[in-house]
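# Quick one: sequence plus predicted model below, questions after.
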Amino acid sequence: MPRRQIVFETGRYYHIYNRGHNRQAIFFNRDNYIHFLRLINKYLIETNSADIIAYCLMPNHYHLLVYLRADHFSKSMQRLSVSYVKAFNKSYQRVGTLFQRRFQAILVDRDEYLFQLTRYIHLNPVKAKLVDKAEDWEFSSYREYVDLRPGSLPKCEEVRSHFNSANNYRRFVERSIQTASIQHLMFDE
């Protein structure tokens, strides 16, 4: 497999994403989502590889907005993915790959991009018509952002402080996705 073209730098934000092979589901039930979130905690947070700024797990893909803390981030992501695939395959008596390719990464190099990306991530389930409102999707960090759920996984303080309150962030997200300047961020679901 060719080397990744992006060079990870500590102290920078990255949009990390991946999807199922042939766009197939990577999460079949609530336990799958919960297990993946636990692995994020184990391999990224507990190893001090990255802070999770925002996340959304969808049936056939995931999005993570991370702030890199250590040079071993890529190795930690690899361990997370391998651990999840092994557990998934064992649980469903299957073999082979689960993800389409290695995880993808985009450098988030501007504050405005960072804020728009959190909105994009949190609106993914609405865009996919899985729920009517972002707060109805259990497997994203949106509920923490708008004070509907206490949580320790996402570190949303920096983004939320830009909006001065959870309600202001909610209003920002609830604006029509068509008005957002994030068309170039769209992940091909």
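Ah, there it is. Numbers count the residues shown, from 1 in each chain.

# From here on, just use CA atoms for contacts and neighbour counts.
OK.

# Excluding chain neighbours, what is closest to residue 173?
Computed as Cα to Cα, 6 or more residues apart in numbering, the closest residue to residue 173 that is not its neighbour in sequence is residue 119, at 5.3 Å.

# take a look at this one as well, against the first:
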Amino acid sequence: MPNQHVPLLPNNYYHLYNRANGDDKLFRSDENYWYFLRRIKKYILPVAHLWTYSLMPNHFHLFVKIKEDSVIENYYKIKKLKEFDTRIQLISDFIMEQFSNCLNGYAKAFNKMYDRKGALFMDYLKRSIASDDNDITSFIFYSHKNAVHHDLTDKIGQWKYDSYQALISTGKTDLARAEVIEWFGSTQQFIKFHNQPVDLKNRNKYFD
């Protein structure tokens, strides 16, 4: 099950998930979705490779690979204007700080835009580490099947707030497209895999 206490460590893959508090929505307009993605680019991409994402009206899923420790330590030095001291700071704390800044800033802007008060997100950022190849494939697949799972679309590729179309295109993207496509062998194999019928109801080990 997703756990908010799993540390985010270099070179590991994680499924990350959070949802809106109560019956509220995280995204009420197109601009909300795009603003959230801009915050991901600003805060998360310096420390993680974004493999997939799925933004639903009241929750989101991200699948990332945390970057190498040397890359993160160098970014820390640039951002903080000081050397990374492993004796007093865990690298996982700095990684988590980046994710927290992303979400907290979004919540603050969202509340201001809609004259809203209180917590926007229900809880801490939930995460599950991908422990084997099957987990990685499952996390990628579900990111793109999520809209179908929630009856927002009839098939994969129709929801404009997930990473599927960007991964099969040749346009510029901030996603780790080459790595994702290589994982499946080719773009054609990626599409073929996503076209197969899969029973999502038996996958609640990881997903909502």
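Okay, I see it. Since the structure is predicted, the reported quantities are computational estimates derived from the model, not experimental observations.

# related to what we said a few turns ago, and the residue nearest to residue 173 of the first structure, what pairs with it in the second structure?
In the second structure, the residue paired with residue 119 of the first structure is residue 141, using TM-score structural alignment.

# Was I right to think that match contacts residue 194?
Yes. With contact defined as Cα atoms under 8 Å, residue 141 of the second structure and residue 194 form a contacting pair (6.6 Å).

# Report the central residue of the first structure.
Nearest to the mean C-alpha position of the first structure, by Cα atoms, centre = their mean, lies residue 64 at 2.2 Å.

# Tell me who's in contact with that one.
15, 16, 17, 52, 53, 54, 55, 56 (Cα atoms under 8 Å, 6 or more residues apart in numbering).

# State the three-state secondary structure for it.
In three-state terms, and counting by DSSP: H, G, I helix; E, B strand; the rest coil, residue 64 of the first structure is strand.

# counterpart of it in the second structure?
Match for residue 64 of the first structure (TM-score structural alignment): residue 62.

# Map residue 125 of the second structure across to the first structure for me.
Aligning on TM-score structural alignment places residue 125 of the second structure opposite residue 103 in the first structure.

# where does that match sit relative to residue 17 of the first structure, distance-wise?
Distance from residue 103 of the first structure to residue 17 of the first structure, counting by Cα to Cα, to the nearest Å: 6 Å.

# cool, residue 7 of the first structure as well?
Separation of residue 7 of the first structure from residue 17 of the first structure (Cα to Cα): 16 Å.

# which residues of the second structure does the longest helix anywhere in the first structure align to?
Across the first structure, the longest stretch assigned as helix under DSSP state H is helix 73-91. Mapped onto the second structure using TM-score structural alignment, helix 73-91 of the first structure covers residues 95-113.

# Work out the gap between the matching stretch and the centre of the chain.
14 Å (Cα atoms, centre = their mean, to the nearest Å).

# same deal with stretch 54-62 of the first structure?
6 Å.

# what residues does that stretch touch?
17-20, 23-28, 33, 63-66, 118, 121-122, 124-125, 139-142, 154-156, 189.

# what does stretch 119-139 of the first structure give?
Residues outside stretch 119-139 of the first structure that contact it (Cα under 8 Å, 6+ apart) are 33, 54-58, 63, 140-143, 148, 172-173, 177, 182.

# and if we set it to 6 Å?
Surrounding stretch 119-139 of the first structure, the residues in contact under the criterion Cα atoms under 6 Å, 6 or more residues apart in numbering are 56, 57, 142, 143, 173.

# Please apply the same query to stretch 20-35 of the second structure.
With Cα under 6 Å, 6+ apart as the test, stretch 20-35 of the second structure has contacts from 57, 58, 59, 120, 121, 122.

# in that stretch, what's buried?
20, 21, 26, 27, 32, 33 (16 or more other Cα atoms under 10 Å).

# and what of stretch 65-75 of the first structure?
Neighbour-count burial for stretch 65-75 of the first structure flags 65, 66, 67, 68, 69, 70, 72, 73, 74 (criterion: 16+ other Cα under 10 Å).

# Name the nearest of those relative to residue 82 of the first structure.
Within the buried residues of stretch 65-75 of the first structure, the smallest distance to residue 82 of the first structure is 12.3 Å, found for residue 74 (Cα to Cα).

# now the helices: where do they sit in the first structure?
According to DSSP H, the helices that the first structure contains are 30-40, 73-91, 111-127, 142-145, 157-163, 166-174.
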